[in-house]
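S.K.: need the 3D shape of this:
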Amino acid sequence: MSRRIVEVFNRYAFYGGEEKVADQIAGHLTQDHELLRCGFDSREWMGEGAPGKLSQVRRLFYNGESRERFEAAVREFKPEVAMFHNVYPVGSPSLYHAAQLKGLPVVQYVHNFRPFSVGGSLYLKGKLMPGALKGSFWPEVLNGAWQGSVLKSALMALALKRLRTSGWLDQVKVWVCISEFMRDRFAEAGIDERRLVVLKHAWEPKVVETGMAEEGDGYLFLGRLVEEKGVRVLLEAWERLWKEMGEATPELWIGGEGPLEDEVRAAAAGNPRVRYLGMLAGDEKSRRLRECRALLAPSVWWEPLGLVVYEAYEAGRPVLAAASGGLTETVKDGVTGWLHPAGDVGALVDSVRAMEQIGEEGRSTMGREGRKWLEANTGVEGWKREMALILEKAIEG
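M.R.: From the prediction side, this is the model:
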């Protein structure tokens, strides 16, 4: 049955994986449903024409202008259900209140740990901060989890506290979690388990032409160059490998941009087996995926799912990943790759050595198993059937 859906996404200052996924979800929804995208943009609060600082503080808690924009969309489009992704900072909790007043059921898509984490990741300065799931935001606040500011983090914590006590989240009829791990964490946070469902992201694997690229000499990392992605773990692991193996050390290919770029460049200058490739996209990214010996996902935070694993499997490559969050649900230890304890440099070194020992044929076998998993578990048609049931549950109760 076709449904009328109004979707809300507050775009971040910089385009990233969450926004890409939201666009993909919108594309899947429009195949079977009528969809109106009601967007907000963090850049509205930057540069000339941005509201004053005090006004931004007020609107972080409750943005009446955003509420009016959302209500106008609802009046015009007359949706049966709302789908919320991110509402911060410009959209604000006022959107939940507006949906409640209109009697409009909300489906909340869970991409990170908000509204139960100030920074969204429950991780900062080398530490997981799971206490926020129970409402203890102070560790995140004192470490400046939101935008690197203690003051801004305190304000976000207060806004989240208010949202949790307002009753507005009662309007969320279904929480869509992208992994079983995320479902379990939100249950810990107090969300009624009957309202939590798991729906992993869909994927349409491209046909990969065999023989187009031979296996190279590198292990590939793709992602933001930030601590939580395990970048420092990678660099230390390759330093150890270089000291132990010398010229026999396989290369480390790093693709991405972010705050740790200078550290990556310094490592590449000091270790002849580390190569920094900058931001990879398009044909170059596809080529590196096909040529790498394995993809690396050494996240030290609780990775909600890890779509980069899908990309590796699409190219028929195995994955060496941290046993962190949703990665344990996509990387089958010993079958499609190997898992290591998050943050354990020695264990990652051992995984690389093991991948070297099984040779090209063994790596290809693991890669084929990954491709089989992708084709069996991430089909778009299956995703659409599950989403239809989620929408029905939200609307019909």
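
S.K.: when you work out contacts or count neighbours from here on, use the C-alpha atoms and nothing else.
M.R.: OK.

S.K.: what segments of the stretch 101-250 of the chain are helices?
M.R.: Applying DSSP state H, counting those that start in this stretch to the stretch 101-250 of the chain gives helices spanning 138-142, 150-166, 180-188, 231-245.

S.K.: packing partners for the helix or strand where L389 lies?
M.R.: Per DSSP states H and E, L389 falls inside helix 380-396. Here helix 380-396 touches helix 17-29, strand 81-84, strand 106-110, strand 172-177, going by 3 or more Cα pairs under 8 Å, 6 or more residues apart in numbering; DSSP states H and E.

S.K.: and this one, so I can compare the two:
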Amino acid sequence: MRIMLINSFYAPDIRGGAEYSVKKLAEGLQSRGHTVRVLCTGAYDTEEVIDGIEIVRFKPFGAYKKINIHDVPRWRRLLGHLLDIWNTGNSKRLSQEIKRFAPDVINTNNLYGITPIVWKIAKKLDIRLVHTVRDYYLMCPLVALTCKKTNGRKCANPGYGCQLHRNMNRLHSKYVDCVTAPSALTLSILTDDGFFKSSDKKVIANATDFDISAVKKILSNRVAELDKKTGVLFVYLGTLSEQKGIRWMIDTFRSIENKTCKLYIAGKGDLEDYVAAETSKDNRIEFVGFLNEQQVSQLLQSTDVLLCPSLWEEPFGRVVLDAYKHAMPVICSNMGALTELVEDRKSGFVVEARNCEQLKNRMMYYIEDKNRIIQQAVNSVNQLEKYTIDHQLDEFEKVYET
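M.R.: Now for the predicted structure:
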């Protein structure tokens, strides 16, 4: 089967979990004998092969570099938002690339800079079209369904610009043959708002690479080392932003009187200065910055419990799988798909978002008896079988062939 995957970005231009997921999907499909090509945006028009996958990058019509977005004039940013709704300037190039590859199926993902106009092109060319929802950009230009007006909470009354963005994307979702999402919650948020009314719908969880024998060895090491530790080591891994619940997590941790526990924070984002400042107020908090994949693994093996205090509707929560691969229980908020990944009281705990008392109580559960970590660590390892690459590929192949 000839499969074209379309996403805003592709490795090595990794912006988040979507790029990681698309790369794993592309490589997995290719390993099964399919012919895969990725179409994505870039600063320049280029073609290359990365890990055996053909990559075609094109510069979107009207694109500007978003890294220094505050240096871009307001009118230019407004034009960029309008183009992100329906960029007809991309039509010719998108059509050319699709015709050149002649895919049997197109699987679109994040569409910043590309826009849903590609859906109309696929329909016009009579090519089966699958769209995978990886965030809420179709509903919200800011992606998270939150804004400053609501102090980081869900936006109940979007402005006219946001409504235009949402209404246009909802209208054009009629071109999609099948929509998939990594969680039932994420899919329902869009379908409940009227998206993809005529499309087939399927939940296909994100997948992760792991060697079960290596995971079990990590678990054995955790059991052997636990008694040697003087206190419980908590860890946060991810973006340092308001919507990730960083302030709530740190405030809660600082309210714990136990002096032997520690909190390691890894990542980068808008709150880096705030996190760094907090370390000077409490020597139990350590900011280790942004880490590569190997460093992340080392950090997770040396700590005990992952904290995932998100304040927005997480579409999935890949960091939870990272914890499971390292035989760790997880304390997460009750936001988005996190509740589908963490089994409360089995592979960790689910707490009410922004509830300091609940979060503190769950952290104290481990502090009061470190041995409680082990049983939940065992349960977390057992969760992994749901998230194998092979299972995900099986599900996508069924969707493509329907």
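
S.K.: quick TM-score on the pair, please.
M.R.: Once superposed, chain against chain, the TM-score is 0.84 (TM-score structural alignment, normalised by the length of the first structure); 362 aligned residues with a Cα RMSD of 2.6 Å.

S.K.: re earlier: outside of the helix holding L389 of the first structure itself, list whatever touches it.
M.R.: Helix 380-396 of the first structure is contacted from outside by 1, 3, 28-29, 80-81, 105-107, 173-174, 199-204, using Cα atoms under 8 Å, 6 or more residues apart in numbering.

S.K.: how about stretch 267-286 of the second structure?
M.R.: With Cα under 8 Å, 6+ apart, stretch 267-286 of the second structure has contacts from 237-242, 250, 254, 259-265, 287-291.

S.K.: give the aligned range of that stretch in the first structure.
M.R.: Aligned using TM-score structural alignment, stretch 267-286 of the second structure spans residues 256-275 in the first structure.

S.K.: now do the buried residues in the matching stretch.
M.R.: Buried residues in stretch 256-275 of the first structure, counting neighbours by 16 or more other Cα atoms under 10 Å, are found at 256-257, 261, 264-265, 267-268, 271, 273-275.

S.K.: now, those that are in strands?
M.R.: 274-275 (DSSP state E).

S.K.: can you flag which of the buried residues of stretch 256-275 of the first structure belong to helices?
M.R.: 261, 264-265, 267-268 (DSSP state H).

S.K.: mind putting these into a markdown table with distance to R58 of the first structure?
M.R.: Listed next are these as a markdown table, based on distance: Cα to Cα, whole Å:
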| residue | distance to R58 of the first structure |
| --- | --- |
| E261 | 35 |
| V264 | 39 |
| R265 | 41 |
| A267 | 44 |
| A268 | 45 |
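
S.K.: which one of those residues sits closest to D333 of the first structure?
M.R.: V264 (28.2 Å; Cα to Cα).

S.K.: so which elements touch the helix ranked longest in the first structure?
M.R.: Counting residues, the longest helix in the first structure under DSSP H turns out to be helix 359-377. With contacts taken as 3+ Cα pairs under 8 Å, 6+ apart, helix 359-377 of the first structure sits against helix 307-314.

S.K.: what range in the second structure does the helix it packs on sit on?
M.R.: Residue span in the second structure matched to helix 307-314 of the first structure, by TM-score structural alignment: 318-325.

S.K.: before we move on, back to that, closest to F14 of the first structure out of the helices of the stretch 101-250 of the first structure?
M.R.: Comparing the helices of the stretch 101-250 of the first structure by Cα to Cα, helix 150-166 comes nearest, at 18.7 Å.

S.K.: how many other residues sit next to the residue mapped onto K372 of the first structure from the second structure?
M.R.: In the second structure, the residue paired with K372 of the first structure is N382, using TM-score structural alignment. By other Cα atoms under 10 Å, 15 other residues sit near N382 of the second structure.

S.K.: which one is I117 of the second structure nearest to, not counting chain neighbours?
M.R.: W86 (5.8 Å; Cα to Cα, 6 or more residues apart in numbering).
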